[in-house]
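**Q** The following block contains a protein sequence and its predicted model.
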Amino acid sequence: MTAPLDVKVEEKLYQNRYQVDASRVHIKVMPHDVPSPALRALLTACPARCYQLNDRGQVEITADGCVECGTCRVIAEPSGAIEWSYPRGGYGVLFKFG
């Protein structure tokens, strides 16, 4: 039996596990009133959809599903819009299929 070719990214991401480190968040969005272009780009660029607008129109992150792809580091970290660090050992994403 062959695997279906139309498997959605969300279905693959669901197979991963994430160990949350509640005492040390590894990605922080810097305080802002109006999102910068870099922050707005993360709303669509993040493959795990970790970035969303809150009810005040500010970008927030829920890093619990972060796949550590580095997209936000390339787009927003150089501008100072986010602070990023590696999760501590034992925390973060655990890929089921490699």
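**A** Everything's here; your move. These figures come from a predicted structure and were not determined experimentally.
**Q** use CA for all of it now, contacts and neighbours both
**A** Noted.
**Q** just the helices in the protein please.
**A** Listed in chain order, the helices of the chain (DSSP state H) span 9-14, 37-45, 71-75.
**Q** Identify the residues contacting the first one?
**A** The set of residues external to helix 9-14 that reach it, using C-alpha atoms under 8 Å, 6 or more residues apart in numbering, is residue 48.
**Q** Tabulate the helices of the chain in JSON lines, adding columns for mean neighbour count.
**A** JSON lines is the format used below for the helices of the chain (neighbours: other C-alpha atoms under 10 Å):
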{"stretch": "helix 9-14", "mean neighbour count": "12"}
{"stretch": "helix 37-45", "mean neighbour count": "17"}
{"stretch": "helix 71-75", "mean neighbour count": "17"}
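**Q** dropping in the other structure now:
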Amino acid sequence: MSRYTPGSVPDRLAHNMYEVDEGNPHIEVHQDIARATGTGRLLVKVCPAHVYSEEPDGTISVEYAACLECGTCLAVAAPGALTWHYPASAMGIVFREG
């Protein structure tokens, strides 16, 4: 009997495919609220896909095309700091692991 040994997280994520809905982001950071509540830096720290990054001027950039749609950002964001919804039908991540 052989045992399955999973690869590293980045190796496993590399198998996923993304159908990007160009021009229709499903994530929006409300910069003023994010800055006032500290949500921006928290998003950068907790997102497993590293979708969020802090720019030199303190704004938070979003690379929504890489989103895993896991909802971690929703769990930590202060009320009103983030608008998030699932991408349009047949768009977003297509999990290929397993």
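**A** That came through, no problem. Note that the coordinates shown come from a computational prediction; the quantities given were computed from them, not determined experimentally.
**Q** What does the superposition give as a TM-score?
**A** Here the TM-score for the pair of chains, by TM-score structural alignment, normalised by the length of the first structure, is 0.84; 96 aligned residues with a C-alpha RMSD of 2.0 Å.
**Q** And the helices of the first structure: which comes nearest residue 57 of the first structure?
**A** Closest to residue 57 of the first structure of the helices of the first structure is helix 37-45 (C-alpha to C-alpha; 10.3 Å).
**Q** how close does that closest one sit to the second structure?
**A** In this overlay with the second structure, the average offset of helix 37-45 of the first structure from its partner residues is 1.3 Å by mean C-alpha distance after the TM-score superposition for the first structure.
**Q** For that helix, which outside residues touch it?
**A** Contacts of helix 37-45 of the first structure (C-alpha under 8 Å, 6+ apart): 49, 50, 51, 52, 53, 59, 71, 72, 75, 76, 79, 81.
**Q** Hmm, the fourth one is touching residue 60, no?
**A** In this case it means residue 52 of the first structure. Yes: counting by C-alpha atoms under 8 Å, residue 52 of the first structure touches residue 60, with 5.5 Å between them.
**Q** what about residue 48 of the second structure, how many residues close to it?
**A** Residues within reach of residue 48 of the second structure, counting by other C-alpha atoms under 10 Å, total 15.
**Q** In the first structure, what residue corresponds to it?
**A** Using TM-score structural alignment, the partner of residue 48 of the second structure in the first structure is residue 47.
**Q** Now the two most distant members of the contacts of helix 37-45 of the first structure.
**A** Farthest pair in the contacts of helix 37-45 of the first structure, by C-alpha to C-alpha: 49 and 79, 20.1 Å.
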